[in-house]
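In: structure, please.
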Amino acid sequence: MAPLMKILVPVKRVVDYNIKIRIKSDGSGVELANVKMSMNPFDEIAVEEALRQKEAGKATEVVVVSIGPQQATETLRTALAMGADRGILVKTDGPVEPLAVAKILKGVVAEEGPGLVILGKQAIDDDSNQTGQMLAALTGAGQGTFASKVVVGDGSVEVTREVDGGLQTVRLKLPAIVTADLRLNEPRYASLPNIMKAKKKPIAEKTPADYGVDVAPRLKVLKTTEPGGRKAGVKVKSVSELVQKLHDEAGVI
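Out: Below you'll find the model as predicted:
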């Protein structure tokens, strides 16, 4: 019989993926003023997976945690409306790098004692793909990254991973860290009654200092630019002309 456990799901507030990103005029970063924000899509998948495990009788509680400004409460409420039981907001106004996030999450893990931590494989704003791996290293837990299937067993979890050229299945002892890939599931929509119930679910507020973590950035962003436009293509009339252009102009042969 699978163990009854708590599942912790870190979630991040990011620019909605349907919004066209605009760069600040000084090139210092992405314009966030008056921009629609949403939960990181990979984290939505992580929340959904945690809820499915609870509904299958593999977990007793799903706790969501977000590190960010006060507005990140909205992201937590979204997860609570999906079905999570309670939330934790670690309040910080500036950007937080993956290592600092992992250190804070290590403190949350120590307090909450989850059997499983499920988080998105990356956030769509910085695409770092580092936090899950760093958290596993800091806690000493096994990690199953890029998960497309999660099966919780008796004291262990089997994770099917998306890897180059195919799939890999690993078995991890609990507690473990799992990062969710796109194919893991399709997140549910929150019903109106659950949205109303979410307003009454508890959200505890913390600070990085509560976990003894310094969130001062270690990296400095020098410049942010939009991707360059693609050059127009050209038509060729024959294979010999194509070969000539690849040799003389593109320099690839």
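In: please count neighbours and contacts with C-alpha atoms only from this point.
Out: Will do.
In: ranges for the strands of the stretch 101-250 of the chain?
Out: 116-120, 142-152, 156-163, 166-173, 176-180, 203-206 (DSSP state E, counting those that start in this stretch).
In: the structure of the following sequence is requested for comparison with the preceding one:
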Amino acid sequence: MRILVTVKHTPDLQSQRSFTDGTVTRTADDGTMNELDENAVEAALQIVEAAGEGEVVALTVGGPDAVAAVRKALQLGAHKGVHVSDEAIAGSDVFGTATVIAAAVRKVAEEQQVDLVITGMAALDGLTSMLPTALAAELDWSQLTLASALTVGDGEATIERHLPDAHETVSAPLPAVVSVTDEANKPRYPNFKLIMAARKAEIPVWTLADLGVDASAVGASASRTTVVDASERPPRENRVTVTDTGDAGTQLADFLIEKGLA
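Out: Predicted coordinates for the structure are as follows:
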């Protein structure tokens, strides 16, 4: 069993965000691995451990700083990592990103077959949840999305999915693309040995040329969406400060009623 996990280097959501030429400004000191991707790494590790054999490969797409996401996946237990980095990729939308990742999956599979691609349910900087579906379409693989539980056996993947008014159990033949939610598992903590090994690990860097992807098919110029304007959030005005002297709850209720919110 060989599983590829996509991990994204995303900006710290608690930091002040800004845009440059229609894209999020990214700096080396405030990025981290997308938190929801930790569930994807954990799901892959559990499958390999249950089978008693296999390999988990962490893949990221991004600038030089994005390699930190791969190293974090290695700290959690992934066996190998791949970093796709090319200036022409900058500004890609979900379709361009899916094109690049699909090409990387095929290149990884040249060495050994990839049975499963697992992603997080969303990237916290975009929150579209569109990549798993776009990637499955690009690879022409089965797709199982928003899994709250995942098992693999007898050549197929089976997920449980919790919806507002239903509970689904869905299966699909391998190879497949699966996205997991934060309900799927509790990610493990890295141990010291893996932290040190991840720091020294050699992570190959692939360009579009290595993947055989035409630069005109990705990047901002090929994006199907465009940011036409971005401005800083205006400061809040007319704030009401309530000093609690024992009746703050009543004051809050009166305020909500006055504004028609209760």
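In: about what we covered before: how about the strands of the stretch 101-250 of the first structure in JSON lines, adding mean neighbour count and distance to Lys20 of the first structure?
Out: JSON lines is the format used below for these (neighbours: other Cα atoms under 10 Å; distance: least, Cα to Cα, whole Å):
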{"stretch": "strand 116-120", "mean neighbour count": "28", "distance to Lys20 of the first structure": "22"}
{"stretch": "strand 142-152", "mean neighbour count": "21", "distance to Lys20 of the first structure": "26"}
{"stretch": "strand 156-163", "mean neighbour count": "20", "distance to Lys20 of the first structure": "28"}
{"stretch": "strand 166-173", "mean neighbour count": "14", "distance to Lys20 of the first structure": "33"}
{"stretch": "strand 176-180", "mean neighbour count": "27", "distance to Lys20 of the first structure": "25"}
{"stretch": "strand 203-206", "mean neighbour count": "14", "distance to Lys20 of the first structure": "31"}
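In: now distance to Ala81 of the first structure too, for these, in a markdown table please.
Out: Shown next, in a markdown table, are the strands of the stretch 101-250 of the first structure (distance: least, Cα to Cα, whole Å):
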| stretch | distance to Ala81 of the first structure |
| --- | --- |
| strand 116-120 | 18 |
| strand 142-152 | 23 |
| strand 156-163 | 26 |
| strand 166-173 | 30 |
| strand 176-180 | 20 |
| strand 203-206 | 13 |
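In: start to end distance for stretch 116-133 of the second structure?
Out: Stretch 116-133 of the second structure has an end-to-end distance of 14 Å (criterion: Cα to Cα, to the nearest Å).
In: what residues does it touch?
Out: Contact with stretch 116-133 of the second structure is made by 2-8, 10-11, 13, 34-41, 43-44, 94-95, 97-98, 143, 145-146, 174-182, as judged by Cα atoms under 8 Å, 6 or more residues apart in numbering.
In: mind listing what's buried in it?
Out: For stretch 116-133 of the second structure, the neighbour count (16 or more other Cα atoms under 10 Å) marks 116-124, 129-133 as buried.
In: now swap in stretch 180-193 of the second structure and tell me
Out: 180-182, 184-185, 187.
In: closest one of these to Trp206 of the second structure?
Out: Val180 (26.4 Å; Cα to Cα).
In: state the distance from the closest one to Ala147 of the second structure.
Out: Using Cα to Cα, Val180 of the second structure is found at 4 Å from Ala147 of the second structure.
In: for the alignment partner in the second structure of Lys20 of the first structure, give me its contacts.
Out: Under the alignment (TM-score structural alignment), Lys20 of the first structure pairs with Ser15 in the second structure. By Cα under 8 Å, 6+ apart, the residues touching Ser15 of the second structure are Asp30.
In: quick one: the aligned partner of Asp37 of the second structure in the first structure from Ser28 of the first structure, how far?
Out: Using TM-score structural alignment as the criterion, Asp37 of the second structure maps onto Asp43 of the first structure. Between Asp43 of the first structure and Ser28 of the first structure the distance is 26 Å, computed by Cα to Cα.
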